[in-house]
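>>> Could you work out the structure for the sequence below:
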Amino acid sequence: MQITLNIEQIRADTPLPPIFRVRQRWQTMPLTDVTATVRAELDRLGLAARIRPGMQIAVTAGSRGITNIVQITAAAVGWLRDHGALPFVVPAMGSHGGATDEGQVALLASLGITEQTVGCPIRATMDVVELGRIADGTPVYMDRFAAEADGVLVINRIKTHTSFKAPIESGLAKMCAVGLGKRHGAEIVHRTAVYGLKEQIVPMARMIVERGRVLAGLAILEDARDQTAAIVALPPDEIGGAGEAELLLRSKEMMARLPFDRLDVLVVDRIGKNISGTGMDTNVIGRLPIPGEPPPDRPVINVIVVLDLTPETHGNANGIGLADITTARLAAKIDFHATYVNVLTAGLVGLCKGGLPITLPTERDAVAMAVKTCGQPDPAAVRLVRIPDTLHLEELLVSEALLPEVAANPDLELLGPAEWILDSEG
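Okay, the predicted model is just below:
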């Protein structure tokens, strides 16, 4: 697909404010041995009593960039094999990977998940079987290979969702209903927008757990540094239930945030599906433009600039529509097929995230235009923050106007002045 951008003459020469490096002081205690923790949790759950020699057990693998996901998956596979099972991995990622089995296997490989690294076969298909219908008549689908297995182990990170707020958000239940539901499940959940996400995921997941022979869930919690903080094995009846809800509350307490309530400009170096389902986390940027769903209370940001896509996102630019300004380089990397399949599958909650923002020739033009149009006429007074992405917020670049707040916040450490490093050649 060729798009001609007649933007070469749209430039901005507004001076950029001086910037400074700032570190957030976080108290974290990451796990030191994820393999041992996985094995201990599966032992604690008493799962061995449910394993028979020769059982074919599907282990889910999603599309998110989860720290230590290769080691966690390999540890679960190894534990199952040690107890006589024959585990295999199934991609559980809805419509991601271009909604093809080959694309989903390639996406797993980009995350480091291959047959060699996890020690078992990967069986990928977009075929599903219908397990039944929930009370409102909605059909429930499940990956054919997982449905035909003797058991399923669901692995996923528990975290706040980027499109809705509820007792159960992103985690094991969503991995069942949307991930294992493949494109069919994703489209069904998203076709009624927030209602589907809030009201249908849990009953759909419960049907998959009960009729799809789900043996257990392995929940992953990450701290503000994107490190593995906890791994907890849940019995089937706690997937989508009180156990998962409690883990979501723990996850929210550890979530990384921007330390400022109001900004004129936020510069995001990169977005991608390995960073967030929406490219950049709506909870971090304070934007949730979904009809009927209130945005986060903070932060309030006037202009958001996104400079590039991550290599791991493979051109899927879902979430770029949350930005106001971007670059020609980013636009040239967009795989519109993958992006639109992902966005349109999400229905109403996705439409606001797939549009191309104002696109300028270079990174410097993009940032300068943001400074020019942010509503603060004095560039030196612009409240600006630059971050690598919404997963990595420990070190920030902040403008001089924010230094009084940095000095007043004991959780922030001023590291010194920094230089603007931006592409000015396009």
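
>>> from here on, contacts and neighbour counts on C-alpha atoms
Noted.

>>> Identify the residues contacting the residue most central in space within the chain.
By CA atoms, centre = their mean, the mean C-alpha position of the chain lies nearest to S276, the distance being 2.5 Å. By CA atoms under 8 Å, 6 or more residues apart in numbering, the contact list for S276 reads R64, G65, T390, L391.

>>> just these now: which is nearest V265?
T390 (14.6 Å; CA to CA).

>>> what's around that closest one, how many residues?
Neighbour count of T390, defined by other CA atoms under 10 Å: 23.

>>> what's the answer for E293, then?
13.

>>> swap in the one 5 residues further on?
Residue crowding around R298 was assessed by other CA under 10 Å; the count is 17.

>>> Which members of the contacts of S276 are the farthest-apart pair?
Greatest spatial distance among these (CA to CA): R64 and T390, at 13.5 Å.

>>> what do the two both touch?
Common neighbours of R64 and T390 (CA under 8 Å, 6+ apart) are I275, S276.

>>> Following up with a second sequence; could you model it the same way so I can compare the two?
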Amino acid sequence: MEVKSQGVVSQLLKDTKIPKMFHARQEFSRSVIKPVEIPAVIHKELEKECFSSLIKPGMNVAITAGSRGIRNVDIITKAIVDFVKSKGAEPFIVPAMGSHGGATSEGQLEVLESYNITTESMGCPIRSSMEVVELGYSERGRKVVLDRNAYEADGIIVSCRLKPHNAFRGAYESGPCKMMTVGLGKQTGASVVHSDGMDVIAENIPTMAKVVLEKANILFAVPCIENAYDETYKIEGILAKDILSREPELLKEAFDNMPKLIVGETDVLVVDEIGKNFSGTGVDPNITGTFSTPYASGGINVQRTCFLNLSEESHGNALGCGLASAITKKIFDKMDIEKMYPNCITSTVLASARIPCVVSSDKEAIQICIRTCNKIDKGHVRMVRIANSLHIDRIQLSESYYEEVIAGKYKGVTALDEPQSLEFDHAGNVLTPVRI
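Down below sits the predicted model:
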């Protein structure tokens, strides 16, 4: 597709005024486990008799590693590996990411490598395969499968992040149960979990997880929770027998620690970078309000949203771009549909993979959003700009928010400078950083 930088679209947008912006700080609760502290925290947790007694010398132990951009995932994974080794057992890592990585064993290894999870860095083998073993059927009649390498191990440790999902609501969202059924289910299991639609996935996950817990050698789970600053906040071991009861309690805690865009509503949201390392849908809709299904809600109330760049860590998987009003040619040119489409075919959610308006530059992406907003004062556009959906402690707000922020209308928001015009280079790429 040809996108002209000086075509009719550019002419229609060239006089659209972009508001002046000011930098702002958002403050949230900040309990944190520092990276240097993580190995000791994990060792202390797993040294508890209830966990350590399950790992015997000579055991083959599978440890899961997922595809999300989990903060400190390499440190967490390595710490679990080292603990297993300290007990005389033989750990190996299993990619547990459903259909991600293009639904291939090589692609899933590539994803792990981008997170610094390699045989060399972890000091143990990584066994990547899309082959699964059938475990049985859930009470809803759904086939349950598990990664063959994990199934054939003497024990499985489910390492994951626990957080709200971006497309549905339920007692079990993103956490140990989803890791066991979707992550370890590989493409086959992920497809089954999603096959009834996002309105039923909240029932499929726990009922299928029950089968995994009954038929597979799950030892325990080690979920982490992140705070509003995308930092590791909590790491807790959960025995297999307690996963179904404990996970919903921790999900409530994860909700309480989520960040948000405190202003609550805006006309235009600008996201500098999207990617699978930030969210399964490029951006976390719990922040941006850009949900791919009607089965979840939240985030900022916004009329138009534009995405400017795709992260290198996404390896061309621009899933989520369909949730924007506009994207740049930079994102379009990086798209790899062989990486994108297996993901949305498996989930049955196609909205995330649709192509929105594609324009030549950052500047035009912002302008087309402003130009097409309805029922707003174009002279006082309310606009929010974020670097990505994981790091929103520093943001930019348009000048229409300035007096309200100074007056203290938004608790937790502080202006760091005065409104100034955004700077762009000759190609229309925004130069003004979000963070100062």
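
>>> where does the TM-score land?
Scored against TM-score structural alignment, normalised by the length of structure 1, the superposed chains reach a TM-score of 0.95; 419 aligned residues with a CA RMSD of 1.5 Å.

>>> Now tabulate the contacts of S276 of structure 1 in TSV and tack on secondary structure.
Shown next, in TSV, are the contacts of S276 of structure 1 (DSSP: H, G, I helix; E, B strand; the rest coil):
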residue	secondary structure
R64	coil
G65	coil
T390	coil
L391	coil
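
>>> Now flag whichever of the residues you listed is closest to V398 of structure 1.
Of all those, V398 of structure 1 sits closest to T390, with 15.1 Å by CA to CA.

>>> what residues are up against the closest one?
Counted by CA under 8 Å, 6+ apart, T390 of structure 1 has contacts V268, I271, I275, S276, M280, D281, V284, I285.

>>> distance of it from P295 of structure 1?
Distance, T390 of structure 1 to P295 of structure 1, using CA to CA, to the nearest Å: 17 Å.

>>> Y195 of structure 1 too?
To P295 of structure 1, Y195 of structure 1 is 16 Å away according to CA to CA.

>>> List the contacts of A89 of structure 2.
Contacts of A89 of structure 2 by CA under 8 Å, 6+ apart are I55, K56, P57, G58, M59, N60, V61.

>>> Mind doing that once more with 7 Å?
I55, K56, P57, G58, M59, N60 (CA atoms under 7 Å, 6 or more residues apart in numbering).

>>> which one in structure 1 is aligned with it?
Using TM-score structural alignment, the equivalent of A89 of structure 2 in structure 1 is A85.

>>> Strands along the stretch 101-250 of structure 2, start to end?
132-137, 143-147, 155-161, 218-226, 232-235, 238-239 (DSSP state E, counting those that start in this stretch).

>>> which stretch among those comes nearest D333 of structure 2?
Nearest of the strands of the stretch 101-250 of structure 2 (CA to CA): strand 155-161, 31.1 Å.

>>> The closest one corresponds to what range in structure 1?
Going by TM-score structural alignment: strand 155-161 of structure 2 matches residues 151-157.

>>> buried residues in stretch 327-338 of structure 2?
Within stretch 327-338 of structure 2, the residues that count as buried by 16 or more other CA atoms under 10 Å are I327, T328, K329, K330, I331, F332, K334, M335, D336.

>>> typo on my end, stretch 279-287 of structure 1
Within stretch 279-287 of structure 1, the residues that qualify as buried are G279, M280, D281, T282, N283, V284, I285, G286, R287, counting by 16+ other CA under 10 Å.

>>> Read off where it ends up in structure 2.
Aligned by TM-score structural alignment, stretch 279-287 of structure 1 falls on residues 282-290 of structure 2.

>>> Just the residues contacting the matching stretch, thanks.
166, 260-261, 274-276, 291, 298-301, 318-320, 323, 388-389.

>>> what's the answer for stretch 364-382 of structure 2, then?
13, 16, 18-19, 266-268, 270, 303-306, 325-328, 359, 398, 400-401.

>>> can you tell me the distance between the two ends of it?
Terminal residues of stretch 364-382 of structure 2 lie 17 Å apart, using CA to CA.

>>> Show me how far it is from its chain's centre.
Relative to the mean C-alpha coordinate of its chain, stretch 364-382 of structure 2 is positioned 28 Å out (CA atoms, centre = their mean, to the nearest Å).

>>> ok, now stretch 350-369 of structure 1?
21 Å.

>>> Look up how far A230 of structure 1 lies from V129 of structure 1.
From V129 of structure 1 across to A230 of structure 1, the span is 33 Å (CA to CA).

>>> More neighbours: those two, which one.
Of the pair V129 of structure 1 and A230, A230 is the one with more neighbours under other CA under 10 Å, namely 20 against 16.

>>> what do we get in structure 1 for I38 of structure 2?
By TM-score structural alignment, I38 of structure 2 lines up with V34 in structure 1.

>>> Apart from its neighbours in sequence, what residue is nearest that match?
I72 (6.4 Å; CA to CA, 6 or more residues apart in numbering).
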